[in-house]
Each structure stands twice: as structure tokens, then as C-alpha cells.
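Trainee: fold the stuff below for me.
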Amino acid sequence: MVLYYSNSFKKGIKIVFSNIPYIIENSVFVKPGKGQSFVRTKLRNIFSGKLIDKTFKSTDSFESADINTTKLIYLYRNKDTWFFMDKKNFEHFSVNKIIIGNLNKWIIKQNTYTAHIWKNKIISIHKNNFVNLKVINFVYNIKGNSINSGNKLAELETGVKVKIPLFIEIGDIIKVDTRSEEYISRITKKSD
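Mentor: Prediction:
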């Protein structure tokens, strides 16, 4: 177990504070003219992503949060639980819907995802920046959608809806940017 003293905090260090892993976003050592020196920090909760301001005595110490980053393959879903497998040792992990959050629309079977593991449990899953999804349906009667708009709204295999060009057909596989939820390109045309 590695201990970090607050007077040696640096950006990017992961610590355990109140039994929760945090990453240090910013740290300023303050030595006033009178009194004890202290450290002002900005800590990001690794579970929730929430940023907090905290002040510590310069002699306070914290345990390091041993968080491992690994690549996992998504296998399947059973109601509110998603199952992943480590590519290296074939270890299986189950992840509940609280950790998945709204990522479920970007999780596709047999795709690889980056995961952070703490105390042998997955604490976060990161979506890929781009995914290839099949167009399964078109959404019609959209307000403001006219013949001159140049695009239409499509429902993809994971349930997400994306604006696509008019030439895309049901069955085509398209590339989507998960950050902006925008169409990038057509990967394959449906086979007739």
C-alpha cells in the first residue's frame, strides 16, 4: 500500500478519500505567514465524475487508489446486468446499470471497451469514440423535416436515433461518432 502525503499531491494521482477513489485534478500548497501550511485540492470522484474542493493539512496522508485499466469484450446482457470478459485471462465481470448509465446505446456485442477496475470490481466503462451500427428503421413525420432537408432520422440496432443522409437504406451499416451522436459515413451497403 502506497501512502501519499497531501504536501506531495500532483495532478493525476489517484487516492482513496472517505472510502471512495478520487483523482487529483489540481493541488496548491499554501504556506501562510502564521499557522500550519495546508493544501487546496480539486478532487474528481471516479465513480460519479463529480468535482469537489477540499483543503487538507500538509501532514495528512491518503492511501493510493490502485485502479487498473484493462480492455474487456462485451458478451451479453441479462436485464440490468451487462457481462464482460477480460481478453488476457478470460475473467468475467458483471456490471450493473448504475455504472453503465446511458452507455447502453453504444455497447455492442463482441466489441472491446476500456474499463477501470478497483478492488476487483469495475468502476467505469468507457465507450468507443466511433461505432458501426446497422440501420433498422426510419422515423417519419419529424417536425421540420422537409424534402429539402437532405437527411432523415434513422433508428439503429441499439435503439439510438441519428440523422443520416437520404441515400442510406435499412440494412446499411453506418459509422457513428458516439460523442456527438452524428453520422460519419456508410461502412457497408445492405446486400440484396
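Trainee: for the rest of this, base every contact and every neighbour count on C-alpha atoms.
Mentor: Fine.
Trainee: contacts for stretch 67-77 next, please.
Mentor: By CA atoms under 8 Å, 6 or more residues apart in numbering, the surrounding residues in contact with stretch 67-77 are 14, 82-87, 107-119.
Trainee: of those, keep whichever come out buried.
Mentor: 14, 82-86, 107-108, 112-113, 115-117 (16 or more other CA atoms under 10 Å).
Trainee: now for these: which two are most distant?
Mentor: The most widely separated members of the buried ones among the contacts of stretch 67-77 are Lys14 and Ile108, with 29.9 Å between them, by CA to CA.
Trainee: what sits against Ile125?
Mentor: With contacts defined as CA under 8 Å, 6+ apart, Ile125 is in contact with Ile99, Ile100, Tyr113, Thr114, Ala115, His116.
Trainee: could you redo the last one with a cut-off of 7 Å?
Mentor: Each residue near Ile125 by CA atoms under 7 Å, 6 or more residues apart in numbering is listed here: Ile100, Tyr113, Thr114, Ala115, His116.
Trainee: this one as well, want them side by side:
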Amino acid sequence: MKTAQEMKPNSVMLIEGQPWLVQKAEFTKSGRNSAIVKMKLKNLLSGSSTETVFKSEDKVEPVILDRITVSYSYVADDVYVFMDEDFNQYELSADDIESVLPYIVDGMTDECEAVFFEGKVISVDLPTTIVRQIVYTEGSARGDTSGKVMKAAQLSNGTVVKVADFCEIDDWIEIDTRNGEYKCRAKAPA
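Mentor: Next up is the predicted model:
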């Protein structure tokens, strides 16, 4: 058992038999009251989110989830299929992988991690940084260049990302999958 204060973002804890991912944890200590931890949690089975408050000394049960390396294989209807190195297939619905769906494209070679809870695959995590190609973007805008000038760019799967003004069609870019932000231009994957 750990105290609520020890739970950090991206750790998982068990509440009433359900695994909850800590998305945000904010420790607050006031002069009069006991210290508290405000947490934003996401249920890994149902996908629902909530915000809750724990006393800093409250005991919680941390969960260690099993993870294996998988690669994206194909999609059939709304079921996405991932495969491990032993050719075992893991099927996930679009709802299960909603947060990474904008970055999944046919033929991608990124190594992903399948996350298991009690022997059942519950989600897939992409690498922190991925490389994708721009298929459409408007030309550069002349004028105000005093700040960071960004424009919309469309990827091959239809996802729209804000990129630097100098990015062009067919450029390869790095994207941070945690927040969906453009990082820099990149070389085409080998």
C-alpha cells in the first residue's frame, strides 16, 4: 500500500476493484487543514474520467500492469488488431484506444505497448514521439512573424496538427503523442 501523496501521474491504482490511471496529481497543504491530494483519474476499463480528493495519508493500492511490445496490424470495422512478436493478435475497439487513434496509420512501423489488466488487454500506448508525413497544408502566410507562427496540416489518416509555418506538403514531422503537438521536422523513416 502507498499513500495518496506517493501516487504520481501515469501510475495506476485500484479503487473498488477497478484500475484507475492517475492523469494529474496536485498536492496541497494549508495551514489549518490536513494536506490533500487532488487527482484527475481515468478508469482503464470503462474509459470514464473523474476528479477526486484524497487526504495525503490515505492508503491506496498501486497496480502494476503487464506490458508487451506489439505492432499495429490492421483494422476491421471498428476493431483494431495489434500483433506481438509471437504473432498473437490483440483486438481493441476504437473506444479503447481513443487517445492514440489520431496517430494510427496503415503501414506504421512504430513499436507500441499493449497494456494488460488481469490478463485482458485494456489499451495500447504509442511511443512518446512519432514521425508522420504531411499530405496537405496551406502555403506560408506573409506578415506577422514576431511570434511562433503555426498553421494547420493534415496527415494521411485525416488528423489535423498545428505545425510551424515553414512546413510544406510531403514534409515529415515529429509529433508528441502525449499532447498532440508538433515538435520539429524529421527525416523520412527508413
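Trainee: rewinding a little: now the contacts of Ile125 of structure 1 in CSV, with secondary structure?
Mentor: Listed next are these as CSV, based on DSSP: H, G, I helix; E, B strand; the rest coil:
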residue, secondary structure
Ile100, helix
Tyr113, strand
Thr114, strand
Ala115, strand
His116, strand
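Trainee: which one of those is nearest to Asp172 of structure 1?
Mentor: Tyr113 (23.7 Å).
Trainee: what does that closest one align to in structure 2?
Mentor: With TM-score structural alignment as the criterion, Tyr113 of structure 1 lines up with Cys112 in structure 2.
Trainee: quick check: closest non-adjacent residue to its match.
Mentor: Beyond its immediate neighbours in the sequence, the residue positioned closest to Cys112 of structure 2 (CA to CA, 6 or more residues apart in numbering) is Leu126, lying 4.7 Å away.
Trainee: how near is the counterpart of the one you found in structure 1 to Thr158 of structure 1?
Mentor: Leu126 of structure 2 is assigned Lys127 in structure 1 as its aligned equivalent, the criterion being TM-score structural alignment. Note on Lys127 of structure 1: its distance to Thr158 of structure 1, by CA to CA, to the nearest Å, is 14 Å.
Trainee: who's more crowded, those two?
Mentor: For Lys127 of structure 1 versus Thr158, neighbours defined as other CA atoms under 10 Å are more numerous around Lys127 (19 against 15).
Trainee: quick one on the thing from earlier: would a markdown table of the buried ones among the contacts of stretch 67-77 of structure 1 with distance to Lys50 of structure 1 and secondary structure be doable?
Mentor: Shown next, in a markdown table, are these (distance: CA to CA, whole Å; DSSP: H, G, I helix; E, B strand; the rest coil):
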| residue | distance to Lys50 of structure 1 | secondary structure |
| --- | --- | --- |
| Lys14 | 15 | strand |
| Trp82 | 24 | strand |
| Phe83 | 26 | strand |
| Phe84 | 26 | strand |
| Met85 | 28 | strand |
| Asp86 | 28 | strand |
| Ile107 | 23 | coil |
| Ile108 | 27 | coil |
| Thr112 | 26 | strand |
| Tyr113 | 22 | strand |
| Ala115 | 19 | strand |
| His116 | 17 | strand |
| Ile117 | 18 | strand |
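Trainee: closest to Glu181 of structure 1 out of those residues?
Mentor: If you rank these by distance to Glu181 of structure 1 using CA to CA, Ile107 comes first, at 13.7 Å.
Trainee: quick check: nearest residue in space to the spatially most central residue of structure 1, chain neighbours excluded?
Mentor: Of all residues in structure 1, the one closest to the mean position by CA atoms, centre = their mean is His126, 3.1 Å from it. Closest residue to His126 of structure 1 in three dimensions, ignoring its sequence neighbours and counting by CA to CA, 6+ apart: Thr114, at 5.4 Å.
Trainee: run a quick neighbour tally on Glu168 of structure 2.
Mentor: Should you count by other CA under 10 Å, Glu168 of structure 2 turns out to have 18 residues around it.
Trainee: and the gap between it and Thr137 of structure 2?
Mentor: The value you get for Glu168 of structure 2 to Thr137 of structure 2, if CA to CA is used, is 7 Å.
Trainee: returning to what we had before: OK, contacts around the residue nearest to Cys112 of structure 2?
Mentor: Contact criterion CA under 7 Å, 6+ apart gives Val100, Cys112, Glu113 as the residues in contact with Leu126 of structure 2.
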